[in-house]
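Asks: Just need the structure, nothing else, for what follows:
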Amino acid sequence: MTLYIETLSGKKFLSRILFHAFIEKLSSNPVKTHYYIEASHRAKMVVRILGKIFGLQFEELEFELRNIKDDFGELIRLRIHRLDLFKFQAKLLDSNEFKTFSNPEWLKNSSYDFILKGLMKGSINEENSISRSLFIIEVVAWHIKKNGEENCKLFFENRPWWKIYIAHAEKLGIVLKPISLINEDPSLQSYMIEKLKQFPRFFSFLKYLKNYTYLRVKDEYNRNVEATIFKENIQNNKTSKIFVFGRGDLNLTNNGHHSDFFWVFNSPILTKNILYQHASQEEKNKLKKYGFSIINNAIGNTRTYKINKIEIPTIKKLYKTEGKKISELIKSYNANKSYWAQFFHEQGVQVYFTWYKYDHMHMAIADAAKEVGGIFAVWQMAFDGFKTIDTKTRAHLAFNFSSWSIEIGKKSQSSIDYNIISGYPKDYAAPLLKAEARKLRSKLESNGARKIVFAIDENSLDDERWHTGHILQQENYYHILEKVLETPWLGVVFKPKVAKTLRTRLGDVATLLTKAEKTGRCYVFQASGRHTTMASPLVAGLSADVCIHGHLSAGTAALECALEKLPTLLIDREGAPSSKFYELPKGKVIFKDWPEALDAVMEHFQSEKGIPGFGDWTSIIDELDPFRDGKAAYRMGNYLNQLISGFEKGLDRKAILENAAEIYAKEWGSDKIVIA
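Replies: I've put the predicted structure just below:
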């Protein structure tokens, strides 16, 4: 029976692994090679030396996340967040370990969901997350199947909810062997970060100091900012305000490109009612010029707001690791709720408005807002083609693309008091971008391009074991660039998700990109915000004849183009068969890889009338956005303005929410609001 080791160290090898490997060697059918996933340099040396002495062979298990799929062709990473984590959560809730610490008081606010999402949070590239743990088990199952074996032993770090992992592994032919009590904080840095997050004021201050050191070099931001950390904007707390947690897109021009203020530009709301964090002197000056209320990134509270806290359970020896996890989450909930309640009180914030719903922290913020008489609102930034545990949301108000999006949210176990159907939020942008798109197209046409493709990518990380990696992104560029270089009448436009690191991540393909750019028929949008590229995907789509998204499992940028009736294709290389997008026609919208998609594109371009229905989303578009009238941002901004107006009139939050919903229903239809 083959042995697999999650994390190999010299001590673990000598105390646990060597004995089992030697016994296996003496069996009637010994295996030649055993595998480890992670190992220290010292461990590799110890294994190499002792392996030769005892005739044992240990190798690093080689795998790439993009190749780990189930029998239905679904990428295991996607399935874990779509299905497996929900199953794990159900078993966790039914376990004695959880029931021992569970408290009925948790159900009176968001703390129950805060704890659950806190336990389930984390992507596969995060050590010690449940999704990472499940993925490792799946990788081992994939490998034994690949080698024609039926079972194996996996030496796995003993972690909370151990019995659930044992049952899951057994179904896959894997016997789990605990190595040691899990080192829940694998590095001093991650340990300190998790501990500091329990003290939000201090953590916020430290983040500011880190950013300040960088920005001082970059922006010469050295004008006594330290003296204002705990003072700035407090004197302006009498104005009712919406605190905006943005994406770092500080674009203050209504030009159709990414901006944290797109809903402000397109509605009657006043900038003085918007509170925004700046990260540099340049940002501060811009915001002040346009009349925004501002605050720096490290604003802290000088006092602690008295809140209704959740009682921290007594940790029982029998379930110590589980109890520790739950206790840490409750401490985090109490601390964050207190911090944000004081923040709202000091800064005169009545509404917290965000796009970020992907971790549990937003639930503590929502409870803080409610406790001080405020409202927590979230807007849908990305299209979710299937349920995922990551998108589970607790909010008082949510702006959604459509009723279909609301249903997906419910399946993801979201709880929203007022679900508002407002349409795709960036649908106002097309008229503002058409002149820029025409100019870009003319530029490519002047160099010989008669047909143009817009290629859409995603971001990537270095370690391809825990992320789909750079190779998948390189494919988004390589195939179309080759086609452009061999076809003198073909052009291409790229709007990278993250332009800052693009050429590094492309590796050798970057040379091909430079070569294509020299033809004058290839253009790459470069300007970036704090994190991502500023350009709207729509400006690239409007300049092209066909749009191609290389990642069906994502697809928001593709949806934006399809809503403008631009021919738009989706390539599913990862494997997301459960996506809503699979209701679109294969061979006309859905393709399995870049070569297949480009063959169809070339046939479409070279046919006299093109391929009928090519890139056409008509069959599902009504379900994805029932409006498509360019007024989604107006609806959002106007709704938020109604909330602020209510607060300025002195109404309580309950009346404000009811009145705003009633006004919206009268204007846009009662079917456009779903009240819990």
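Asks: contacts and neighbour counts: CA atoms only from here.
Replies: Fine.
Asks: centre of the chain versus the biggest helix by length in the chain, how much separation?
Replies: Counting by DSSP state H, the longest helix found in the chain is helix 320-347. Taking the mean C-alpha point of helix 320-347 and that of its whole chain, the gap between them comes to 22 Å (C-alpha atoms, centre = their mean, to the nearest Å).
Asks: Which secondary structure elements does the following helix or strand past that helix sit against?
Replies: The first helix or strand that comes after helix 320-347 along the chain, using DSSP states H and E, is strand 349-354. Counting contacts by 3 or more C-alpha pairs under 8 Å, 6 or more residues apart in numbering; DSSP states H and E, the secondary-structure elements packed against strand 349-354 are strand 241-245, helix 361-371, strand 375-379, helix 632-648.
Asks: Between those, which one is closest to Phe22.
Replies: Among those, the nearest to Phe22 by C-alpha to C-alpha is helix 361-371 (47.6 Å).
Asks: packing partners for that closest one?
Replies: In this structure, helix 361-371 packs against helix 111-120, helix 320-347, strand 349-354, strand 375-379, strand 394-400, with contacts taken as 3+ C-alpha pairs under 8 Å, 6+ apart.
Asks: Quick one: work out the angle between the second one and strand 349-354.
Replies: Taking axes from the mean of the first three to the mean of the last three C-alpha atoms, to 10 degrees, helix 320-347 and strand 349-354 form an angle of 130 degrees between their directions.
Asks: residue boundaries of the strands in the stretch 1-150 of the chain?
Replies: For the stretch 1-150 of the chain, the strands identified by DSSP state E, counting those that start in this stretch occupy 3-8, 33-39, 57-60, in order along the chain.
Asks: Sequence B follows; please return its structure for comparison with A:
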Amino acid sequence: MAGRAKADPYGAPDHQALETRASTGVTVCFVKHLTVRDWCVSIAPRLIWWRLTERARVDRYDFIEASRPALALARASAWVTGVTVEPFRGRLWESCDAHGVSLLAQVMSEDALAVQAEIVREPAFCAWVSEPSVRGRLPAYLTKALSPCDLSDGAALWCVLLLIRVCASGSRAVLFLDRRPWMRVITRYAVAHGVTVIPVPPPFNPRGWLRRCLPTAVRLRLREVRWRLRTRRRNVPAAGAQRDGTARPRIAVEYGGHFNLHQPEQYSNLFFWQQSSLSGRDILLCFTSPRDPLDGEKLAQLTTEGIGAAVLHPDGATTPEALALSHRPTLRRMVWDPLPSRRRWPRSPEAVWLRMESLDYQIRRHDWTQFFEAHRIKMFLSWFKYDGMHCAIADALRQLGGIAALHQFAYELQPAAHTMVATDLLFGFSEMSAAIERRSGSRIPYYVVTGYLGDHRFPLLRGQAQRVRAALQQRGARRILGFADENSVDDSPWLPGHESMRRDYAFLLEKVLQEPWLGVVLKPKVPSTLRRRLGAVAELLARAEATGRCFIYEAGVTHGSYPPAAAALASDLMVHGHLYAATAGIESALAGVPTLLLDREGWSLSPLYRLGVGRVIFSDWETLWNACLEHWTRPHGLPGLGDWGSQLEAFDPFRDGRAAERMGTYLHWLLEGLKAGLSRETVMADAAERYVQRWGKEHLVRLDGNASHGPTLQHQALAEAADTAVEVASGGAASR
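Replies: Have a look, this model is predicted:
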């Protein structure tokens, strides 16, 4: 991109205009993270100037996070600034607009998608992705990097947009925001919502500073040294990227914490293999995380089935035998794609961001290419689509003649920036899910509709569910309520914390202690940390368990091993505690159990609201509980309570328990073609044709990345579009 010869219409914010806007009667100031430097250099001088010149009257100064020295300094200088500095009292994730609609719901679906679209249209972004050296899925990788779904990162785009919306919910507001790439777009978004953004220097990040300053080759060498040091302490052979000697092409499957190789009724990352004719010798299971590493027991089970294993993290294994399977990425045969010349690009935050993200993409693509070559991998399968890694993986496989595939794990009922996908193949639940992927901007040549990929577990769980139910009934339970939560995070202003979850559990557990006829079956998402997160409510849980009328599914390391259907099938009614993640509720309804959804956060944009408020959707526990009591006291129950009716067709057009079998068979077809030496294009086309002949052309969709959303999309229009997708899917299923 040539140097600018004239003023850029999308240039930096006009600080004089911002000061003028502030003079019109600003009443509240916000800062995301208060530091000593920001207070002394950027904030306090401006507050003092406003006070002395009477340009603005600041009633309050709220912060989301603050260092202790900064807070002490700000409060000590209140006599000079004339402003009281206090923490923001509300919960950001609970904030709603004037109509009671969750701001987080609007940001995660509509707003982040619209802002992402604006950034992609920015001259700097367009010029970079138009360079001849930018190829493959790098533009998609960069687009994904704009909206990372890192729940622990308060600097993520959606967190910034949420903060702006919360600021806008007052009268007039000024937001002191860390300077970041694409600040012009964020500022325009803030102005549209009546918020003035004043940039302040970002907090110093030593790791990020080193990452920017060190040459890429030096960073990669340091990475190799770090890997060697961490593994040498545990006597790991320096195998590097050596070939494992396997001649046959294989499918590499990313391990996500669900092993359960011989328990098909539980979650397993190899669920499709359990339901297919694929041989264990066709599979290589990749351990990429230290949270649930490869140990001797897992390795023994894999060896028994002929399944290979590879460790892709220095802490991803615990025994010498498992550690011997480590694959260490190296710089061997590293080929760099030339990036746009620094002389043609001014050193702006956007240019630095684009260059660093492009380098990361090339490093990741090289690492995966090296791994796939060493292990004769022709296909890669994962469920994780929420960052850009799958883009680099797909390009690595493409240059080796292989195929990259993803499978849907969770229901997403609204388009979102962080769910966009760019891969060869995706196994999805329904045509409605495909429509939502299209609106998210996904580019998927082969979207294969399989039905819900966990429905094979339903009949396998019935026996155990009946045993759980009988045990509760023996202790006096005449009515049984199931409950599934969505986890909680430690001390986060951005997402539901432990306090919200404690209220849910406290309500149910107190009912168990008050009502001797009530039993509950609890299905926590992360049972391993539940009692710690419950705090004092854990005592209530222990008392409820002592009655014999409270059962909890506790198996699982990183997440629960049992699916929500296990609790639902043991219950008369099932309750899912949130609408922002609806998979547990939908699965319970697909299992044939009357299911209620609790929405205390105001996610009324969800198309699930079409199921009926007071019938399936409830906004508080008391109303839900009273509906349950009425249902249980009426001779024929409360008509329509928990009944999802024909809407289930939109979530699974098959509902025959064979979704995993369809996926496994499709993968088998692909692998057969690759083993025969056919080109990847021929293999994918042949498998698609066979699938269409067997299951119908309506179950194979092509997504070209042409999303139909725009930056001015309104909330009501989004809800109507989601409702239309449900109706289309339901109507199509009915016509078949």
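Asks: buried ones in the longest helix of structure 1?
Replies: For helix 320-347 of structure 1, burial by neighbour count (16 or more other C-alpha atoms under 10 Å) applies to 321-347.
Asks: With respect to burial, which of the strands of the stretch 1-150 of structure 1 scores highest?
Replies: Comparing those on average neighbours per residue, with mean count of other C-alpha atoms under 10 Å, the densest one is strand 3-8 at a mean of 23.
Asks: what does that strand rub up against?
Replies: Outside strand 3-8 of structure 1, the residues that touch it by C-alpha atoms under 8 Å, 6 or more residues apart in numbering are 21, 34-40, 43, 136, 140, 152-157.
Asks: Mean distance between it and structure 2 after superposition?
Replies: After superposition onto structure 2, the mean distance of strand 3-8 of structure 1 to its aligned counterpart is 2.9 Å, using mean C-alpha distance after the TM-score superposition for structure 1.
Asks: Compute the inter-axis angle for that strand and strand 33-39.
Replies: In terms of direction (the same axes, to 10 degrees), strand 3-8 of structure 1 departs from strand 33-39 by 20 degrees.
Asks: Now find how far off-centre strand 3-8 of structure 1 is within its chain.
Replies: Between the centre of strand 3-8 of structure 1 and the centre of its chain there are 30 Å (C-alpha atoms, centre = their mean).
Asks: and if you look at stretch 689-700 of structure 2?
Replies: Taking C-alpha atoms, centre = their mean, one finds the center of stretch 689-700 of structure 2 at 30 Å from the center of the full chain.
Asks: Now do that stretch: distance from first to last residue.
Replies: Criterion C-alpha to C-alpha, to the nearest Å; first-to-last residue distance in stretch 689-700 of structure 2 is 9 Å.
Asks: Pull up the aligned stretch in structure 1 for it.
Replies: Residues 662-673 of structure 1 are matched to stretch 689-700 of structure 2 when aligned by TM-score structural alignment.
Asks: Could you list the residues in contact with the matching stretch?
Replies: Stretch 662-673 of structure 1 is contacted from outside by 403, 418-422, 639, 661, using C-alpha under 8 Å, 6+ apart.
Asks: Same check on stretch 555-566 of structure 2?
Replies: Applying C-alpha under 8 Å, 6+ apart, the set of residues contacting stretch 555-566 of structure 2 from outside is 257-258, 260, 265-267, 291-292, 458, 461-462, 464-465, 484, 523-528, 553-554, 584-585, 587-588, 591.
Asks: Just the buried ones from those residues?
Replies: For the contacts of stretch 555-566 of structure 2, burial is judged from neighbour counts taken by 16+ other C-alpha under 10 Å, and it is met by 257-258, 260, 265-267, 292, 458, 461-462, 465, 484, 523-528, 553-554, 584-585, 587-588, 591.
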